[in-house]
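Undergrad: below: sequence and its predicted model.
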Amino acid sequence: MKRLTTIAELRDYRQRLSSTQTLGLIPTMGNLHAGHLSLIRQGRSHNDHLIVSIFLNPLQFGPNEDLNRYPKTLDADLEHCRETGVDAVFCPQPEELGISSQDSSSCLTQVCPPESLTSVLCGRSRPGHFQGVATIVSKLFNLIQPDRAYFGEKDAQQLVIIRRLVADLNFPIEIIPCPVVREASGLAYSSRNQYLSDRQREQASVLYRGLAAAHSQFQRGQRDAKALLAIVKGELAQVPQVQPEYVELVDPQSLAPLTTIKEQGRLAIAAHLGSTRLIDTMLLTVRQPIVAIDGPAGAGKSTVTRQVADKLGLLYLDTGAMYRAVTWYVLECGISVQDEAHIAQALKNC
């Protein structure tokens, strides 16, 4: 495993990789735990090469936040990376990324995501936080040029902003969301869990219990936002030491508040326990069943599938016909079937 601390070393490493092989990136601030390791395992299984960045980003901490006491465990982090098959770790100092130790942001070009995404949920109490995240993630994307980057769904607002960043700035990177990983009590893994006493860890598990209680009622057919939020708040009220900052139900893509769930909604919580700020989230999805039928040619797939879709009231999609139609369209346009870029452009008009 390579340990890279400078941009020059990183670029040299990147240039040596084959252009035909895929590269995955796991951006972290260090203090790796089971949640991070799940990202690493997923990235390892998807890519030929995997880089983990370890950078405690000063830009995403406010003046009264926990930058100075945030856990720093670089030696243990490197060992975790080595054990899980990471190919390289990029762990620069702030100055290497152009961040002054005296004034972390005054001389650095900043990336500013849309205010509609940064001024809600955690953005209300953490002004500048997501600007700091977007700035450093953009630098990492530019320097490392991964094919895929992996982010945990626990930081759901961050994930929405990163996806928007990639779309708006045309980064050719696939963003892979990874499920929340939890302790046995249901408490979502977080580096800040280390601040909690054993008793507080037990109390903090009420965040998950609140989400789970609302999810249970959602599965029984409850779609009203007020009712679902009341369930979460009622559960949290049973542990008065946990002080909610917000409990909201929002659209998973726009983060706009919902009054009812038609297709999807994201329950999001931020709360304080002592001096520790915790967040948790759960996606609520109205699911129709998905039935996939495959088999050899002439076996009756289309006939059976049409009848199943009709009986269950589902959308019927004949993928064989879809692929044939696309192929015909490409040939009609005079495009070589090997010309991936022009095919992709043609399909926008298909």
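TA: Structure received.
Undergrad: alpha carbons only for contacts and neighbour counts from here, please
TA: Fine.
Undergrad: quick one: the one helix or strand His80 maps to to chain centroid distance?
TA: Using DSSP states H and E, the element containing His80 is helix 74-83. With C-alpha atoms, centre = their mean, to the nearest Å as the basis, helix 74-83 stands 22 Å off its chain's centre.
Undergrad: quick check: what element follows it along the chain?
TA: strand 88-90.
Undergrad: for that following strand, name the packing helices and strands.
TA: Other elements packing on strand 88-90 under the criterion 3 or more C-alpha pairs under 8 Å, 6 or more residues apart in numbering; DSSP states H and E are strand 2-4, strand 49-54.
Undergrad: what does the first one contact?
TA: Outside of strand 2-4, the residues within contact range by C-alpha atoms under 8 Å, 6 or more residues apart in numbering are Leu10, Asp87, Ala88, Val89, Phe90, Cys91, Pro92.
Undergrad: what are the buried residues along that strand?
TA: If you call a residue buried by 16 or more other C-alpha atoms under 10 Å, then strand 2-4 has these buried ones: Arg3, Leu4.
Undergrad: cool, stretch 184-198 as well?
TA: Gly186, Leu187, Ala188, Tyr189, Ser190, Ser191, Asn193, Tyr195, Leu196.
Undergrad: number of residues surrounding Ser138?
TA: Applying other C-alpha atoms under 10 Å, we find 19 residues neighbouring Ser138.
Undergrad: picking up where we left off before, out of the helices and strands packed on strand 88-90, nearest to Arg223?
TA: Taking C-alpha to C-alpha, strand 49-54 is the member of the helices and strands packed on strand 88-90 nearest to Arg223, at 39.6 Å.
Undergrad: the inter-axis angle of the closest one versus helix 74-83?
TA: With axes from the mean of the first three to the mean of the last three C-alpha atoms, to 10 degrees applied, the angle from strand 49-54 to helix 74-83 works out at 170 degrees.
Undergrad: how far does strand 49-54 sit from the chain's center?
TA: Using C-alpha atoms, centre = their mean, the offset of strand 49-54 from its chain centre is 16 Å.
Undergrad: helix, strand, or coil at Gln203?
TA: When classified by DSSP: H, G, I helix; E, B strand; the rest coil, Gln203 comes out as helix.
Undergrad: going along the chain, name the strands of the stretch 51-200 of the chain.
TA: Applying DSSP state E, counting those that start in this stretch to the stretch 51-200 of the chain gives strands spanning 88-90, 148-152, 174-178.
Undergrad: in addition, the following structure is provided for comparison:
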Amino acid sequence: MKVITKRNELINTMKEVSHQSLGLVPTMGNLHAGHMSLLESALNDCQQVVLTIFVNPKQFSANEDLSTYPRTPQEDLDKIKETAGNRANDIIVFMPEGNTEVYPPGFNTTISVSGITEKLCGKSRPTHFAGVTTVVYQLFTLINPARAYFGQKDYQQVCVIRKMAQDLNLNIDIKTVPIIREESGLALSSRNGYLSNEEKEIALNLPTKLEVIESLLKFNTWVDAGAQLNEILESTLSDKAWDYLDILDSKTLEDVDQNTKEVVIAGAYFVGDRPTRIIDNRLVEITYA
């Protein structure tokens, strides 16, 4: 396993690899089993994998947790080696030693996608996705992977990155890897570490509510379930702990219509005194009527 901390070293190393079977796994570190599932998927598909560890300042707003976001570099490297096993030599870890290794001095460009960034997480985090697409575009240009791997937990993020790649004619296959959960059903996230055991119990309100809606849609048509869905959404969102709860077409993130074959049930929920914002989703095939 090769660990790179400098931009120029990454550029030079990328000249020596085969990009036709190169996978990219972008992360912000503090790696857990969800991240490792991305790495495993990339290793299954690709001859070499670049895993990046970079807490991207551009996707945090002024009142968010950039300064306290968990950073565990040595533990991360140990987990990568353990997961890779005899494939460790096929992995390059890009762990920039500073922000200027990703955003050189004088960097003044923002890559942004409109429309789908203005709902769900984008309502309460209006600058977030521009920060995500800017850093991902930087990584795409530096690394030039054939495939890039993202977790379904951040479903809107995957949709935004896929749209960016499509609009900018980036010849990169965007792969989505299923959510990995704690035994309780809580989706794994680095921010789960902020939660006490009691708060984790409260956080289960999110996946539990998604399961209720999922069950309703599995056994009813969209039209038949309409009144119950509206009642669930209205009563749930009266609780201010919810940032959002919505059901959208999974392909477009637009409202469900007669052409919708699959929906994403997506929610964001605040837990604890900090408070900690957690997200989760379910994908469900539906019959419209």
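TA: Ah, there it is. If you're wondering where the values come from, they're calculated on a predicted model, not measured in any experiment.
Undergrad: can you list the buried residues of stretch 184-198 of the first structure in a markdown table and add distance to Phe171 of the first structure?
TA: Below are those laid out as a markdown table (distance: C-alpha to C-alpha, whole Å):
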| residue | distance to Phe171 of the first structure |
| --- | --- |
| Gly186 | 35 |
| Leu187 | 34 |
| Ala188 | 30 |
| Tyr189 | 29 |
| Ser190 | 28 |
| Ser191 | 29 |
| Asn193 | 33 |
| Tyr195 | 36 |
| Leu196 | 38 |
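Undergrad: name the nearest of those relative to Cys122 of the first structure.
TA: Closest to Cys122 of the first structure out of these is Ser190 (15.7 Å), distances taken as C-alpha to C-alpha.
Undergrad: wait, the closest one sits on His36?
TA: No - look at Ser190 of the first structure against His36 with C-alpha atoms under 8 Å: they stay out of range, at 9.1 Å.
Undergrad: mean shift between the longest helix seen in the first structure and the second structure?
TA: If you go by DSSP state H, the first structure has its longest helix at helix 129-144. Compared with the second structure after fitting, helix 129-144 of the first structure has a mean deviation of 0.3 Å; criterion: mean C-alpha distance after the TM-score superposition for the first structure.
Undergrad: which helices and strands sit right next to that helix?
TA: Judged by 3+ C-alpha pairs under 8 Å, 6+ apart, helix 129-144 of the first structure is in contact with helix 7-16, helix 156-168.
Undergrad: how does it look with 10 Å?
TA: Using 3 or more C-alpha pairs under 10 Å, 6 or more residues apart in numbering; DSSP states H and E, the elements in contact with helix 129-144 of the first structure are helix 7-16, strand 23-28, strand 49-54, helix 115-118, helix 156-168.
Undergrad: of those, which is nearest Pro63 of the first structure?
TA: Closest among these, using C-alpha to C-alpha: helix 115-118, at 17.9 Å.
Undergrad: confirm Ser254 of the first structure sits in a strand?
TA: No - the assignment for Ser254 of the first structure is coil, going by three-state DSSP, so no strand is present there.
Undergrad: trace it over to the second structure, please.
TA: Structural alignment places Ser254 of the first structure opposite Thr252 in the second structure (criterion: TM-score structural alignment).
Undergrad: how much space between that match and Trp222 of the second structure?
TA: Remark: distance between Thr252 of the second structure and Trp222 of the second structure (C-alpha to C-alpha, to the nearest Å) = 17 Å.
Undergrad: the more surrounded of those two?
TA: Neighbour count, other C-alpha under 10 Å: between Thr252 of the second structure and Trp222, Trp222 has more, with 20 against 14.
Undergrad: measure Ala204 of the first structure to Lys154 of the first structure for me?
TA: Remark: distance between Ala204 of the first structure and Lys154 of the first structure (C-alpha to C-alpha) = 15 Å.
Undergrad: how far is stretch 139-148 of the second structure from where the chain is centred?
TA: 17 Å.
Undergrad: swap in stretch 225-234 of the second structure?
TA: The chain centre lies 28 Å from the centre of stretch 225-234 of the second structure; the measure is C-alpha atoms, centre = their mean.
Undergrad: buried ones in it?
TA: Ala225, Leu229, Leu233.
Undergrad: for stretch 158-173 of the second structure, same thing?
TA: Residues of stretch 158-173 of the second structure classed as buried under the neighbour-count rule (16+ other C-alpha under 10 Å) are Val158, Cys159, Val160, Ile161, Arg162, Lys163, Met164, Ala165, Ile172.
Undergrad: can you list the residues that contact that stretch?
TA: Applying C-alpha atoms under 10 Å, 6 or more residues apart in numbering, the contact partners of stretch 158-173 of the second structure are 23-24, 111-117, 129-130, 132-134, 136-137, 140-141, 144-152, 156-157, 174-176, 250-253.
Undergrad: can you do 6 Å?
TA: Here stretch 158-173 of the second structure makes contact (C-alpha atoms under 6 Å, 6 or more residues apart in numbering) with Ala146, Arg147.
Undergrad: how about stretch 184-192 of the second structure?
TA: Contacts for stretch 184-192 of the second structure (C-alpha under 6 Å, 6+ apart): Ile180, Arg181.
Undergrad: ends of that stretch, how far apart?
TA: End-to-end span of stretch 184-192 of the second structure (C-alpha to C-alpha): 13 Å.
Undergrad: off-centre distance for it?
TA: So, by C-alpha atoms, centre = their mean, the centroid of stretch 184-192 of the second structure is 13 Å from its chain's centroid.
Undergrad: how about Thr260 of the second structure, nearest residue that isn't a chain neighbour?
TA: Of all residues not flanking Thr260 of the second structure in the chain, Asp249 sits nearest, at 6.0 Å (C-alpha to C-alpha, 6 or more residues apart in numbering).
Undergrad: list the residues that contact the one you found.
TA: Applying C-alpha under 6 Å, 6+ apart to Asp249 of the second structure gives the contacts Asp255, Val256, Thr260, Val263.
Undergrad: let's see if you can find the most crowded of the residues you listed.
TA: When neighbours are taken as other C-alpha under 10 Å, the top entry among the contacts of Asp249 of the second structure is Val263 (24 neighbours).
Undergrad: counterpart of it in the first structure?
TA: Under TM-score structural alignment, Val263 of the second structure pairs with Gly265 in the first structure.
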